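1. When you get a sec, could you give me coordinates for this:
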Amino acid sequence: MTGLRHIKRQRIHEAISTAAITLFLERGFGEVSVAEVAAAAEVSKPTLFKYFATKEDLVLHRIADHQGEAARVVRQRGPQEGPLDALERHFLSGLEQRDPVTGLNDHAEVLAYHHMVFSTPSLAARVSHYMAMDEEALAEALAEGADDLTATLLAAEVLAVQRVLARRNWRRLAEGETAAQVHPEAVRAARRAFALLRNGLDAAWAPGDTEPR
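-> Next up is the predicted model:
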């Protein structure tokens, strides 16, 4: 009975989310009311708020599903694998699988969703909140094998690198390139970025250089 109830809740959750994102992408986040989303999903407004506490959550639960992912990767890595190696492997796997979190997914709805999130102030602000929580969780995971300052700095650097790489990929797709075209360079950029994390930015320049190596 519990299993059936869970399945029913998941179906309602998905129906509400699908209805919301469809309407938001068609008309804009600010132009659609929660009441309209409830009507499209064929649920009452109170029922909708049982599943999604805020209007922003109707959109961002897809991002929230990745909450704490970097920390999990670090904690679940193999005994011979370092934290940065595990995080790099995970990011490269995401590129290969066209995970939207890496910015390398050229499905029209994914591109439109990405644009909506980062062009809507309330959604972008909530994403920043999620990122801060992810940074804290990753720092806690890294602190299990390093001092607190090192763990905190490395967590901030890793998530900044992933954010920059993802936005770089997304911009190229938004300009018209395909994920297949961007993928080889995205892999090279990710490998270079993680190498810089390991070696420090000073390693990218030799004395007298004006450009990175």
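2. CA atoms for contacts and neighbours, from now on please.
-> Will do.
3. can you count the residues close to residue 151?
-> The number of residues packed near residue 151 is 21, by other C-alpha atoms under 10 Å.
4. ok, now which ones touch it?
-> Residue 151 makes contacts with 139-140, 142-143, as judged by C-alpha atoms under 8 Å, 6 or more residues apart in numbering.
5. Which one of those sits in the busiest neighbourhood?
-> residue 139 (24 neighbours).
6. looking at it, that residue is touching residue 158, isn't it?
-> No - using C-alpha atoms under 8 Å, residue 139 and residue 158 do not qualify as a contacting pair, with a distance of 10.1 Å.
7. among the contacts of residue 151, which are in helices?
-> Where the contacts of residue 151 overlap with helices, as defined by DSSP state H, the overlap consists of 139-140, 142.
8. out of these, who's nearest residue 4?
-> Of all these, the one sitting nearest residue 4 is residue 140; the distance, using C-alpha to C-alpha, is 36.3 Å.
9. That closest one and residue 155, how far apart?
-> Residue 140 is 9 Å from residue 155, where distance means C-alpha to C-alpha, to the nearest Å.
10. now residue 162
-> Distance of residue 162 to residue 155, computed by C-alpha to C-alpha: 11 Å.
11. this one as well, want them side by side:
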Amino acid sequence: MSGEPTGLRALKKRITRENISHHATRLFLERGFDNVTIAEVAAAAQVAKMTVTNYFPRKEDLALDLRDMFVDGPATTVRERAPGESALAALRRSYLSAVAAHDPVIGFSGPEFARMVTGSPALVARLREFHDDRERALAHALAEQTGAAPDDIRPRVVAGQLGGVLRLLFEETLRLTLDGRADDEIARRVTDDTHTAFALLEPALGDYAVRPAA
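-> Below is the predicted model:
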């Protein structure tokens, strides 16, 4: 057999992607997202400009490189919920776990990164798209898991409610980060907010999309 083994190719691609992301983040934090070009990122990472755009088609995704985990996470949680567990319970459990781990996907990014994101209209707009994409992905998962008809509005309504809570919790984490709060304090406060927010949805959604017992 000829050619490079598949595992080695995948490893090289991952290393290249991480190298580009690392240098991009460093430049963005030093100079501000809007003041750095893709060409400058390519030069810092010692790769061709086309290589950067192959891995990151949009400049915003160089800074927000956890997009797939952010967008797909809630839908994956719903699909993998335990027998007897509702979509609401699964998402609450998953979010509380992420808060305890200070997961950057839900906003534990540090004050410098938070300032960089909120200081760039382009990144704020891209992040808004992520929230919208996440809500659509969640609605699709809910429809799939409940066997809803294509014209059934319920999965979209539920995704809108759950997505709204996730968006508010993310924004609160970002706000507390910008206020200079330590991660441990942010986690305590967001944990309380998570319990409060999901409890408000419990009467309406507590028995929605419950996975049948095995």
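12. Give me the TM-score for this pair.
-> Once superposed, chain against chain, the TM-score is 0.85 (TM-score structural alignment, normalised by the length of structure 1); 196 aligned residues with a C-alpha RMSD of 1.7 Å.
13. related to what we said a few turns ago, closest to residue 25 of structure 1 among the contacts of residue 151 of structure 1?
-> Using C-alpha to C-alpha, residue 139 is the member of those that sits closest to residue 25 of structure 1, with 35.0 Å.
14. For the closest one, give me its contacts.
-> Contacts for residue 139 of structure 1 were tallied using C-alpha under 8 Å, 6+ apart; they are 71, 148, 151-156.
15. Considering those residues, which possesses the most neighbours?
-> Ranked by the number of neighbours (other C-alpha under 10 Å), the contacts of residue 139 of structure 1 place residue 155 first, at 24 neighbours.
16. That one maps to what in structure 2?
-> Using TM-score structural alignment as the criterion, residue 155 of structure 1 maps onto residue 159 of structure 2.
17. Please verify my assumption that residue 20 of structure 2 contacts residue 48.
-> No - look at residue 20 of structure 2 against residue 48 with C-alpha under 8 Å: they stay out of range, at 10.5 Å.
18. out of the two, which sits in the busier spot?
-> More neighbours sit around residue 20 than around the other of residue 20 of structure 2 and residue 48, counting by other C-alpha under 10 Å; the figures are 23 against 14.
19. what about the more buried one, which helix or strand?
-> Residue 20 of structure 2 is part of helix 6-31 when elements are defined by DSSP states H and E.
20. mean shift between that helix and structure 1?
-> Mean deviation of helix 6-31 of structure 2 from its aligned counterpart in structure 1 after superposition (mean C-alpha distance after the TM-score superposition for structure 1): 0.7 Å.
21. Okay, buried residues for that helix please.
-> Judged by neighbour count (16 or more other C-alpha atoms under 10 Å), helix 6-31 of structure 2 contains these buried residues: 16-17, 20-25, 27-29.
22. Give me the secondary structure label for the counterpart of residue 78 of structure 1 in structure 2.
-> Using TM-score structural alignment as the criterion, the counterpart of residue 78 of structure 1 in structure 2 is residue 82. Per DSSP: H, G, I helix; E, B strand; the rest coil, the secondary structure class of residue 82 of structure 2 is coil.
23. Residue 82 of structure 2 and residue 91 of structure 2: what is the separation?
-> Distance, residue 82 of structure 2 to residue 91 of structure 2, using C-alpha to C-alpha: 11 Å.
24. Look up how far residue 183 of structure 1 lies from the residue positioned nearest the centre of structure 1.
-> Nearest to the centroid of the C-alpha atoms of structure 1, with distances taken as C-alpha atoms, centre = their mean, sits residue 101, at 3.8 Å. Counting by C-alpha to C-alpha, the gap from residue 101 of structure 1 to residue 183 of structure 1 is 14 Å.
25. before we move on, which element is the residue nearest to residue 105 of structure 1 when sequence neighbours are not counted in?
-> Among residues not flanking residue 105 of structure 1 along the chain, residue 98 sits closest, at 5.0 Å (C-alpha to C-alpha, 6 or more residues apart in numbering). Taking DSSP H and E as the definition, one finds residue 98 of structure 1 inside no helix or strand.
26. and the alignment partner in structure 2 of residue 98 of structure 1, what is it in contact with?
-> The alignment partner of residue 98 of structure 1 in structure 2, by TM-score structural alignment, is residue 102. By C-alpha under 8 Å, 6+ apart, the contact set of residue 102 of structure 2 is 108, 183, 187.
27. And residue 94 of structure 2, by the same measure?
-> When contacts are taken as C-alpha under 8 Å, 6+ apart, residue 94 of structure 2 is in contact with residue 77.
28. circling back to that earlier point, look at the match of residue 155 of structure 1 and tell me its secondary structure.
-> Using three-state DSSP, the three-state assignment for residue 159 of structure 2 comes out as helix.
29. how close does it sit to residue 76 of structure 2?
-> When C-alpha to C-alpha is applied, the distance between residue 159 of structure 2 and residue 76 of structure 2 equals 13 Å.
30. Fine by me, thanks again.
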